[in-house]
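Asker: need a structure here:
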Amino acid sequence: MSAPTLLSQPEHEIKRSFLLQRAQPAMNGLIDGSLSTLAPIFAVAFATHQPRYAFFAGLATAIGAGVSMAFSEGLSDTGDLTGRGNPYLRGAITGAGTFLGGVLHTLPFLIPQYRVALIVALATITFELLTLAWIRWRFFGTGFLRSFVSIAIGGAVIAGVSAALGAAG
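Answerer: From the prediction side, this is the model:
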């Protein structure tokens, strides 16, 4: 890793503004979408062994979570006191990130073969986790391995609980 670059005051403010107003809302959305949608998708997949039903559960969850997170972020503060920028823009970024994070590992359930759909979904989730770790490393200076492990633990806990619920059904 290279030595930190010293930025002038205006450059520092531009970077800080970008992180607070764009990158952080996007990151919140992507992480929430990637993790929160795992439970319903995998619970339905393991309970029914029907990829089609898992797809509908995932799509509904991604849409609902995206709308919920958009409103949550957009209504959290005006941005005047915190410097976090326009609440509508932050809400749109967070909502879109949440939807994207949730729909990516939903799409493999369009594959009609149950086992193939599961394998492709798990590969997609691995790709998502690696991407999230890279974004945290790139924009927030968090170690890549540390980011990956922390996000993967959250995903593993959620997937394990949802798999157990689905297997019980």
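Asker: Going by C-alpha atoms from here, please, whenever you check contacts or count neighbours.
Answerer: OK.
Asker: now residue 121: how far from residue 29?
Answerer: Distance, residue 121 to residue 29, using C-alpha to C-alpha, to the nearest Å: 19 Å.
Asker: Those two - which one has more neighbours?
Answerer: Neighbour comparison, residue 121 and residue 29: the larger count goes to residue 29, with 29 against 20 (by other C-alpha atoms under 10 Å).
Asker: and the strand or helix carrying residue 149, what other elements does it pack with?
Answerer: When secondary structure is defined by DSSP states H and E, residue 149 falls within helix 144-168. Taking 3 or more C-alpha pairs under 8 Å, 6 or more residues apart in numbering; DSSP states H and E as the contact definition, the neighbouring helices and strands of helix 144-168 are helix 24-36, helix 38-48, helix 114-140.
Asker: count of residues packed around residue 91?
Answerer: Burial of residue 91 is recorded as 25 neighbouring residues (other C-alpha under 10 Å).
Asker: Also residue 112?
Answerer: When neighbours are counted by other C-alpha under 10 Å, residue 112 registers 12.
Asker: measure the closest residue to it other than its chain neighbours to residue 117 for me?
Answerer: Nearest non-adjacent residue to residue 112, counting by C-alpha to C-alpha, 6 or more residues apart in numbering: residue 51, 6.0 Å away. Computed with C-alpha to C-alpha, the distance linking residue 51 and residue 117 is 7 Å.
Asker: Looking at these two, which one has more neighbours?
Answerer: The neighbour comparison of residue 51 against residue 117 (other C-alpha under 10 Å) goes to residue 51, with 27 against 24.
Asker: so who does that one touch?
Answerer: 45, 109, 110, 111, 112, 113, 114, 117 (C-alpha atoms under 8 Å, 6 or more residues apart in numbering).
Asker: Swap in 10 Å and give it another go.
Answerer: Contacts were defined as C-alpha atoms under 10 Å, 6 or more residues apart in numbering; by that measure residue 51 touches 41-42, 44-45, 57, 106-118.
Asker: Could I have the buried ones of those as ChimeraX selection syntax?
Answerer: ChimeraX command restricting these to the buried ones, with burial defined by 16 or more other C-alpha atoms under 10 Å:
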select :41,42,44,45,57,106,107,108,109,111,114,117,118
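Asker: what's the spacing between stretch 49-65 and its chain's center?
Answerer: Centre-to-centre, stretch 49-65 and its host chain are 16 Å apart (C-alpha atoms, centre = their mean, to the nearest Å).
Asker: What of stretch 142-155?
Answerer: Stretch 142-155 has its C-alpha centroid displaced from the chain centroid by 13 Å (C-alpha atoms, centre = their mean).
Asker: want to put them side by side, so please do this one too:
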Amino acid sequence: MRDFSQLSEREILALAIGNEEEDGRIYLDMAERLREDYPATANIFKEMAAEESEHRRELLELYREKFGDHIPLIRRQDVRGFITRPSIWQFPKPNIDDVRKIAESMEQETQRFYRNAAARATDVSIRKLLGDLADAEAEHEHRADALSESNLTADARSTEDKHAREQFMLQYIQPSLVGLMDGSVSTLAPIFAAAFSTGDTFAAFLVGAAASLGAGISMGFAEALSDDGSLTGRGTPYVRGVVTGLMTTLGGLGHTLPFLIPSLHMALIVAIIVVVVELSAISWIRWRFMDTSPLRATLQVAFGGALVFATGVLIGGG
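Answerer: Here you go, the predicted model:
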């Protein structure tokens, strides 16, 4: 691997040609991945790919004029400190905002590359072209805005943003809510049953910790294996599984930790307060993200929690 500062002008041009070709293909990959859900944004990336193709043509003409027809294979990974690019095809379901940020960072990195390359060039025509391409990359942000105005109308942007919110709901909010509800509600019975039956706060803590971790692992695997996201658009199953498992564990540990307090009476009071906070948070999330009325969300969650809590108390007290 060689440093960028060690490359000759011929090698820099060869690297730039490969860079423009790869960037164009990345933009086309973005367009293809976004075509179905975000057609207006996909058109923007197709036009940006066309611009990268024009840059590559200009570089090829100059290279042929200066060095002939053979272009050495110089890859990004062969140059230390050279700009890197993401593999869009590896993204399970690209987030629209993430893709736009990636495109912006690509233009900024390419601009820095051309600035540095132009500063090192001694040939006037090479220096001029590299400088012009650096200016062109700097203008791409404005060009992207112009493309957005022509392709991404207010209605199209509103539709895409709505779809992005729906994807966020399916991939993160819904699994988080399922996990939090299961962890907060299902662990109530074993924890309070252990507390009332043994009168030992540490024993209740052990039962709660085991129930929370076990439920987290179980729910995580259940969510990950239930749907690969290819048809429902719910995103990567592993991410959903991790989110669900962590939130399930968190929901159970919230009212388990108070049982580290030696006093059973105080531990019960604190645990009940934590349970009220947890159920209130669940009700708020359902109202905020699931379009459930505040009263309905509160009554549904409170009723379910009360049933499970009563079950634990009855079993433990009996």
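Asker: in the helix holding residue 149 of structure 1, what's buried?
Answerer: So, applying 16+ other C-alpha under 10 Å, buried residues of helix 144-168 of structure 1: 144, 147-148, 151-152, 155, 158-163, 165-166.
Asker: now swap in stretch 132-142 of structure 2 and tell me
Answerer: When neighbours are counted by 16+ other C-alpha under 10 Å, the buried residues of stretch 132-142 of structure 2 are found to be 132, 133, 134, 136, 137, 138, 140.
Asker: count of neighbours near the closest residue to residue 67 of structure 2 other than its chain neighbours?
Answerer: Taking C-alpha to C-alpha, 6+ apart, and ignoring the residues beside it in sequence, residue 67 of structure 2 has residue 10 as its nearest neighbour in space, at 7.0 Å. For residue 10 of structure 2, the neighbour count with other C-alpha under 10 Å is 16.
Asker: Check whether residue 10 of structure 2 sits in a helix, strand or coil.
Answerer: The local conformation at residue 10 of structure 2, judged by DSSP: H, G, I helix; E, B strand; the rest coil, is helix.
Asker: any idea how far it is from residue 58 of structure 2?
Answerer: 15 Å.
Asker: Same question for residue 64 of structure 2.
Answerer: Using C-alpha to C-alpha, one gets 10 Å for the distance from residue 64 of structure 2 to residue 58 of structure 2.
Asker: measure the aligned residue in structure 2 for residue 123 of structure 1 to residue 193 of structure 2 for me?
Answerer: Across the two structures, residue 123 of structure 1 finds its equivalent in residue 273 of structure 2, going by TM-score structural alignment. According to C-alpha to C-alpha, residue 273 of structure 2 and residue 193 of structure 2 sit 17 Å apart.
Asker: Residue 260 of structure 2 too?
Answerer: Using C-alpha to C-alpha, one obtains 16 Å as the distance from residue 260 of structure 2 to residue 193 of structure 2.
Asker: One more: residue 306 of structure 2?
Answerer: Separation of residue 306 of structure 2 from residue 193 of structure 2 (C-alpha to C-alpha): 14 Å.
Asker: Now do the shared contacts for these two.
Answerer: residue 312.
Asker: any idea how far residue 11 of structure 1 is from residue 17 of structure 1?
Answerer: Relative to residue 17 of structure 1, residue 11 of structure 1 is positioned 10 Å away (C-alpha to C-alpha).
Asker: counterpart of residue 145 of structure 1 in structure 2?
Answerer: Pairing criterion TM-score structural alignment: the partner of residue 145 of structure 1 within structure 2 is identified as residue 295.
Asker: all strands in structure 2, in order from the N-terminus.
Answerer: Taking DSSP state E as the criterion, structure 2 contains strands spanning 2-3, 79-80.
Asker: Return the most buried member of these.
Answerer: When those are scored by mean count of other C-alpha atoms under 10 Å, the highest mean neighbour count falls to strand 79-80 (a mean of 14).
Asker: Residue range in structure 1 corresponding to that strand, please.
Answerer: Aligned using TM-score structural alignment, strand 79-80 of structure 2 spans no residues in structure 1.
Asker: cool, stretch 181-196 of structure 2 as well?
Answerer: Applying TM-score structural alignment, one finds that stretch 181-196 of structure 2 aligns to the residue range 31-46 of structure 1.
Asker: and the matching stretch, how far apart are its ends?
Answerer: Criterion C-alpha to C-alpha; first-to-last residue distance in stretch 31-46 of structure 1 is 23 Å.
Asker: What lies in contact with stretch 46-54 of structure 2?
Answerer: Against stretch 46-54 of structure 2 from outside (C-alpha under 10 Å, 6+ apart): 17, 19-32, 42-43, 45, 55-57, 59-60, 103, 136-137, 140, 143-144, 147.
Asker: ok, of those, which come out buried?
Answerer: Neighbour-count burial (16+ other C-alpha under 10 Å) is assigned, among those, to 17, 19-32, 42-43, 45, 55-56, 59-60, 103, 136-137, 140, 143-144, 147.
Asker: Which of the residues you listed fall in helices?
Answerer: Using DSSP state H, 17, 19-32, 42-43, 45, 55-56, 59-60, 103, 136-137, 140, 143-144, 147 are the members of these that sit in helices.
Asker: re earlier: out of the helices and strands packed on helix 144-168 of structure 1, which is closest to residue 75 of structure 1?
Answerer: Put simply, out of these the one that sits nearest residue 75 of structure 1 is helix 24-36, at 12.9 Å, with distance taken as C-alpha to C-alpha.
Asker: packing partners for the closest one?
Answerer: Counting contacts by 3 or more C-alpha pairs under 10 Å, 6 or more residues apart in numbering; DSSP states H and E, the secondary-structure elements packed against helix 24-36 of structure 1 are helix 51-76, helix 87-103, helix 114-140, helix 144-168.
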